[in-house]
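[1] only the shape, not the letters, is given here:
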């Protein structure tokens, strides 16, 4: 008997993972590359950006937001 492969296709969905912390925010200067500390609130990186601009004259910033998700099988397709 020749072995056969069995393929099983399933639908997956991606949802926000709320089991841990919320999004993580960081601001990064686009001139020199310095960055704020990571924070669960937007205020810290925003204040860091304003202080950095005041100290250096750098005015461009990249806002980096890391969120988390989880893949799971779609309901009714197990």
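    Cool, the structure landed. If you're wondering where the values come from, they're calculated on a predicted model, not measured in any experiment.

[2] every contact and neighbour count from this point should use C-alpha atoms.
    Noted.

[3] what sits against the nearest residue to residue 49 once chain neighbours are set aside?
    The shortest distance from residue 49 to any non-neighbouring residue, by C-alpha to C-alpha, 6 or more residues apart in numbering, is to residue 27 (6.7 Å). Applying C-alpha atoms under 8 Å, 6 or more residues apart in numbering, we find residue 27 in contact with 35-37, 45-46, 48-49, 61-64.

[4] any idea which helix or strand carries residue 27?
    Element membership of residue 27, judged by DSSP states H and E, is strand 24-29.

[5] adding another structure so you can compare the two:
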């Protein structure tokens, strides 16, 4: 499951890391209401696993 946070582009504040996009969006709205800041970046982290083709389930060319 992706983990994300929202970062304010006008200051250094950011939301807590979460898997709940609505919580991250709500943080941005609340931050905008407190500060007047309107520019945000959504940062998403997804874990990946690389497996050699000769392991079970690998794709062989």
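    That came in fine, so what should we check first? Model, not experiment: these values are computed from the prediction.

[6] still on that earlier bit, structure 2: matching residues for the next helix or strand after the strand holding residue 27 of structure 1?
    Per DSSP H and E, the first helix or strand lying C-terminal to strand 24-29 of structure 1 is helix 43-56. Aligned using TM-score structural alignment, helix 43-56 of structure 1 spans residues 22-35 in structure 2.

[7] tell me the buried residues in that stretch?
    Going by neighbour count (16 or more other C-alpha atoms under 10 Å), the buried part of stretch 22-35 of structure 2 is 23-25, 27-28, 31.

[8] distance from the strand holding residue 27 of structure 1 to structure 2 after superposition?
    In the superposition against structure 2, strand 24-29 of structure 1 averages 0.4 Å from its aligned positions (mean C-alpha distance after the TM-score superposition for structure 1).

[9] in structure 2, what residues pair with that strand?
    Strand 24-29 of structure 1 corresponds to residues 3-8 in structure 2, going by TM-score structural alignment.

[10] quick one: buried residues of that stretch?
    By neighbour count on 16+ other C-alpha under 10 Å, the buried set for stretch 3-8 of structure 2 is 4-8.

[11] give the contact list for residue 59 of structure 1.
    For residue 59 of structure 1, counting by C-alpha under 8 Å, 6+ apart, the contacting residues are 29, 53.
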